[in-house]
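Chemist: coordinates only, no sequence provided:
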C-alpha cells in the first residue's frame, strides 16, 4: 500500500498502468498546494490592470477533494485506449462522436473517462492547470454505464459529458457561484439541468467562474473566484484574459475537457469567454431558456446558454436545454428549427448583414472576415453605429439583485444551517469577517447595491428606457431588413442584453500574439435557429478555430 502517490507518479504512471489493488484514498495525495507568489508578482507587469492578480490558487479548495472520488477508475484508463480514442473525440462534433459509439469504437463510459483523463492530466499539475474545474460529479461513471445499457432512439445529447458553470444548480454537487458564502450550498437540479438529464446528457462537473457572475467588485480579474481560484486561458496562461463571467465554461471547452459547457450571461458573460477562448457561444433571447435554479444577478437580463467547440454542438446543446418553465415568468415554449439548424447552413448569398464602419477601420480580423463573407456572396450593409448611452445600467442590476438573490436563497437552498446568508447585506457582512480570503479585490458592487436608493417607479422607467436604447442601437436591422448585425467578441453585448436580443459568437481568427478573436452575430428576438444557420455557414467558410497548442496531446 502506498503511503503517498505524488503528482510526478500520477503523471507518469496512473494514466497508463492498471493497478491490481485499490489505493486507500486517505493515503493518496494527488495535488499539493504551492506558493503562487512568483506568479502573482509576475502578473504585476501585465499591461491590463484586470490581469494583475492577487492570487492564483484558491485558498479554500483542496483539489484532492475534487479528484480523489473518481481516482481509482480514472487511473485504470489506459494510455493505449486514450490514444486510440483521441482522433475520434478530440475536436470532433457530437454527431461524429455518436457515430463512433454506434460503430462500437468506444462506449459512453469510455468517453467520460477520456475527458476525465484530460482533466486529471492538465488540472493537477500546477504549471498546466487552468483552475477551471471546481467540482466533479462522483456518480458520472455509474450514470454512463447505465446509458450504455439503454437501447432505442435518443436525443443527440444522450451520453455527452457536459460541464456546468458553478452558478447552475445540480443535485450531485454544491452550487457556489464561486463565493465562500455559498460554498456549502446544496440544491436540487436547475430546470435546464432537468432538461439535460431527461435527454440523457451526463453532467460531468462544475466549471469555475468570475465570482457572483462578475458582479462583486469593479476591478476583479475575469475568471477569479474565492472558491475556485484564478482561471487561466489555455491559449496563453496569464498572457490572455479568460473573459468573464463564464470563464471556466469557456476555458474547459477550449481545452477539450468536455463536449461542451453551459454558461450564463447578463451582459457579455457568454460572449466574452467564448470569444477569448475560441469557442462558439450563444446568448439566447431572454425567456428561451429557464433561469430557475441559477444564482441570479438580474431576472430582467439573465439567461443561460451553450458554449461548444463548433456550431453543430451548440445547436444540439441549446435544443437539449429548451423547455417552458412555469416557475420562470419570462419562459416561453420551445422554438422550432434549432436542433436541425446545423444540417442546412444559411446560403451566404441570401444573407443581409450589418457591418460597423468603425470596427472595419480598427480591426483587421473583422475587416478580413467581412471581406470573406462579401466575396462568398453575402450582402454587406455598412453603417456607422449611433453613440447611444445605456444610462443607469448598474441601477437595473442593483435593484434586480437586491430582490432576486434573497428569492433564490429562499427557494433553492436546501440546508439553511450550511448557508447562513439571506440577502446581499448578509453576504457583505460575511465577507467583511475575512476580506483577504473572501473578497481580496473588494466588494464594491455589492456595497453599491446596498447604497442604491432608486425608487420602484424610477426603476421601472430605467428598465423601459434601457430596452428602448438597446433596440434603437439595432434599429438598422428593421430598417434594412438585416439577418444580423456583426460585432466583435462582446463589444456590443450591453446593447443586445437590454434589447433582449440573441447573439452567437464564432471564432474568426487569432491576433499576431495568438490571442483568439471572434465574430459575433446579433439577431432579432427568437431568431436563434437562423443565427445558428448563419454561424454554421461562417464556420464552414473559415474553419478558424484551432485547438490550444499546449492542450492538444
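Modeler: Cool, got the structure. Predicted, not measured: the structure shown is a model, and the values here were computed from it.

Chemist: CA atoms for contacts and neighbours, from now on please.
Modeler: OK.

Chemist: any idea how far residue 345 is from the closest residue in space to residue 165 that isn't next to it in sequence?
Modeler: Distance criterion C-alpha to C-alpha, 6 or more residues apart in numbering; nearest residue to residue 165, sequence neighbours excluded, is residue 207 at 4.8 Å. Distance of residue 207 to residue 345, computed by C-alpha to C-alpha, to the nearest Å: 31 Å.

Chemist: also this one, for the comparison:
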C-alpha cells in the first residue's frame, strides 16, 4: 500500500509538471497601442503597420514537441544555460563528448528557449516561421554516434535556415503567402551537404519578404508569413537589417547554434552587423544556390551567420561542394579550421577608408589594429557610377524566379512569374502586401533586354573593381568598411565580405567591422577576422536575452 501511495504521488507530480509546461502557449495580443507609439519613430520604415503575423499559428508550429517539452522543465533549461549560451561549436562538442550535454538536450534547450521568448509578447522577436517536426528524433539518432565526432564538426548542431532555402521537412515561403504551401520534394544543395555532415535542421526563420526585393521603403524584417522581426538589442528601436533578418536575430538571441543567410547586396552583412554576429558573404560560386528562391543568378549567394569566427569557418566547410546544376559553382578547399587560425597582425596590410575615420568606433578599432602590428594603408576611394544596379536585379529576377518555380518549387504552386505574384497579392493586399509591391511592379515594367543586361553587368563590375583596386595595387589582405556600407560595391565586383562585431553606439545599437577581400580569399578573411575578434572580443549577448 505504501509503495502504491508513492507511485501515485510520483505520477501526480509528473502529470502536474506536464500540465504546468503546457500552459506556455502563444496568444495573439492587442498591438494597437504599440503601433500608435511606433508611428513616432524617427525612421519612416520603422513606423510599422503590424507586428504579429496574420497567417502564422505558432501553437501549430510547436505542436509536434508538446510531449517532449512537457518533460523539459525551467530547471532543466537553467542548468543547461552555462553549457550552451554563447558557446562556440568546439565547446559544445567538448561538452557532448564529456557527457555534460547531448544533442537531444541541446535541441530541446533551443526549442524551449524559442518558445520561452517568442510566446512572451514583451520579448517576442517574431523570428521563427517553421520548425522541423522530426528534429528531436534526429537529435536522438545523432547521440548514438557522439563519441566519434570531431570538435570542429557541424555534427549534431541544430541550425536555422532563412526561409528562402528549400527543405523537404518544411515549406519554403520566401515570406510570401503565394508560396505558403511550397513543400519542395528536394533539399537545397547546401542543405544536402549540411545533412551529409551531420548538422540538424532545427527550422526556418523570418526574412524580409522576397529577400527585400518586393516593396519600396518598407520595414526590414517584415514578411506576410512571419510578421515583423525585431532586433533583440532594441525591440522596435533598432532595425534588424535585411534581408536575412531572422537569421541575424536568432543567432544573436541564441535560438540555435548558427543560421544561414543569403545575400544579393548586403543581405548577410546588414543583419549580421545590426545583430552583432559574424556574417560571411562568400565569393559567388563558393556555395551552391540550387534550391534557393532567387533574386539574381549574377549576385546571389548563401552564407554562414554565427556568434564566432571559428563557428563561421566550421559552418562554411559543411556547406562546400561542387554543384553541377549551378553554373557558377566552383571546386574550393575547406577552411581547415581544425588547425586553428593565427592571432597575428604582423605584416598584415589593411586598407582603411579615409571618409570612415570620422566614425569614432571605426577609428578606435583602426588604432587597436595598428597597435597590434597591422600595417594600415589609408585610402581615398575614387568616385564611381552605380547606374542601373536596379536594372540588373530586375532583369535577373524576371528570368531567374520562373526557373526556380518550374524546377525547384512544389508542383502545386500556381504562380509562374513575378506578374502572377503581383496579381495574386492584389486580391487581398491588406494581408498579402500591406506595404505595397512597388519593386515587383518595377520588374514587370522593366523592358531591358538580355543583351543590354550584359552591358549593365559589365559596367557595374568594372566600377566595383575600380573602387576596390587598392586590394591589388597595395597588396592588401582586406579593405575595412562599416556594416554593409560597401556591400553593393563588393557584390557587383564579385568580392567576398566578412563582418565581425566591433562595438556598440551610445544608444546600444551594434556596429561591425567589415572586411572586403579578393575573390576566393575567404580563408584569409576568416583568419584576419578571427585575429580581430580575439583581440577585441566585442560581442555582447543582448541584455534581455541572457
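Modeler: It's in. Given the structure is predicted, the values throughout are model-derived calculations rather than measurements.

Chemist: TM-score for this pair?
Modeler: Once superposed, chain against chain, the TM-score is 0.95 (TM-score structural alignment, normalised by the length of the second structure); 530 aligned residues with a C-alpha RMSD of 1.6 Å.

Chemist: re earlier: neighbour-wise, which of residue 207 and residue 345 of the first structure wins?
Modeler: Applying other C-alpha atoms under 10 Å to residue 207 of the first structure and residue 345 shows that residue 207 carries more neighbours, namely 32 against 19.

Chemist: these two touch, right, the more buried one and residue 164?
Modeler: Yes - with contacts counted by C-alpha atoms under 8 Å, residue 207 of the first structure reaches residue 164, the gap being 5.8 Å.

Chemist: next, show the common contact partners of the two.
Modeler: residue 249 (C-alpha atoms under 8 Å, 6 or more residues apart in numbering).

Chemist: residues touching residue 241 of the second structure, list them.
Modeler: Here residue 241 of the second structure is in contact with 220, 221, 267, 270, 271, 272, 273, 274, 275 (C-alpha under 8 Å, 6+ apart).

Chemist: how about the residues you listed in CSV, adding secondary structure, neighbour count and distance to residue 287 of the second structure?
Modeler: Shown next, in CSV, are the contacts of residue 241 of the second structure (DSSP: H, G, I helix; E, B strand; the rest coil; neighbours: other C-alpha atoms under 10 Å; distance: C-alpha to C-alpha, whole Å):
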residue, secondary structure, neighbour count, distance to residue 287 of the second structure
220, coil, 24, 25
221, coil, 30, 24
267, coil, 29, 16
270, helix, 27, 19
271, helix, 32, 20
272, helix, 38, 18
273, helix, 29, 21
274, helix, 28, 24
275, coil, 33, 23
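
Chemist: and residue 453 of the second structure, what's its match in the first structure?
Modeler: Using TM-score structural alignment, the equivalent of residue 453 of the second structure in the first structure is residue 459.

Chemist: sec struct for its match, please.
Modeler: helix (DSSP: H, G, I helix; E, B strand; the rest coil).

Chemist: where's the nearest residue to it once chain neighbours are set aside, which helix or strand?
Modeler: Spatial nearest neighbour of residue 459 of the first structure, excluding adjacent residues (C-alpha to C-alpha, 6+ apart): residue 396 at 6.8 Å. Taking DSSP states H and E as the criterion, residue 396 of the first structure maps to helix 393-412.

Chemist: now swap in residue 533 of the second structure and tell me
Modeler: helix 522-536.

Chemist: which bit of the first structure covers that helix?
Modeler: Using TM-score structural alignment, helix 522-536 of the second structure pairs with 528-542 in the first structure.

Chemist: post-alignment, the matching stretch versus the second structure, mean distance?
Modeler: Overlaying the second structure shows stretch 528-542 of the first structure at a mean distance of 0.4 Å from the equivalent residues (mean C-alpha distance after the TM-score superposition for the first structure).

Chemist: isn't residue 253 of the second structure right up against residue 543?
Modeler: No - applying C-alpha under 8 Å, one finds residue 253 of the second structure not in contact with residue 543, separated by 9.7 Å.

Chemist: what is the equivalent residue in the second structure for residue 224 of the first structure?
Modeler: Match for residue 224 of the first structure (TM-score structural alignment): residue 222.

Chemist: look at the closest residue to that match other than its chain neighbours and say how many residues are nearby.
Modeler: Leaving out its chain neighbours, the residue that sits closest to residue 222 of the second structure by C-alpha to C-alpha, 6+ apart is residue 228, at 4.4 Å. Neighbourhood size, residue 228 of the second structure [other C-alpha under 10 Å]: 28.

Chemist: residue 42 of the first structure too?
Modeler: Residue 42 of the first structure: 12 neighbours (other C-alpha under 10 Å).

Chemist: what is the equivalent residue in the second structure for residue 257 of the first structure?
Modeler: By TM-score structural alignment, residue 257 of the first structure lines up with residue 255.

Chemist: picking that back up, what's the next secondary structure element after the helix holding residue 396 of the first structure?
Modeler: Following helix 393-412 of the first structure toward the C-terminus (DSSP H and E): helix 424-432.

Chemist: read off where that next one ends up in the second structure.
Modeler: Using TM-score structural alignment, helix 424-432 of the first structure pairs with 418-426 in the second structure.

Chemist: superposed on the first structure, what's the mean shift for the matching stretch?
Modeler: Looks like 0.4 Å for stretch 418-426 of the second structure (mean C-alpha distance after the TM-score superposition for the first structure).

Chemist: list the buried residues in that stretch.
Modeler: 418, 421, 422, 424, 425 (16 or more other C-alpha atoms under 10 Å).

Chemist: quick one on the thing from earlier: pretty sure the residue nearest to residue 459 of the first structure is touching residue 462, no?
Modeler: Yes - between residue 396 of the first structure and residue 462 there is a contact at 7.0 Å, judged by C-alpha under 8 Å.

Chemist: these two: which has the busier surroundings?
Modeler: residue 396 (22 against 19).

Chemist: tell me the counterpart of residue 441 of the second structure in the first structure.
Modeler: Match for residue 441 of the second structure (TM-score structural alignment): residue 447.

Chemist: buried residues in the helix or strand in which its match is found?
Modeler: Assigned by DSSP H and E, residue 447 of the first structure falls within helix 444-451. Within helix 444-451 of the first structure, the residues scored as buried using 16+ other C-alpha under 10 Å are 445, 446, 447, 449.
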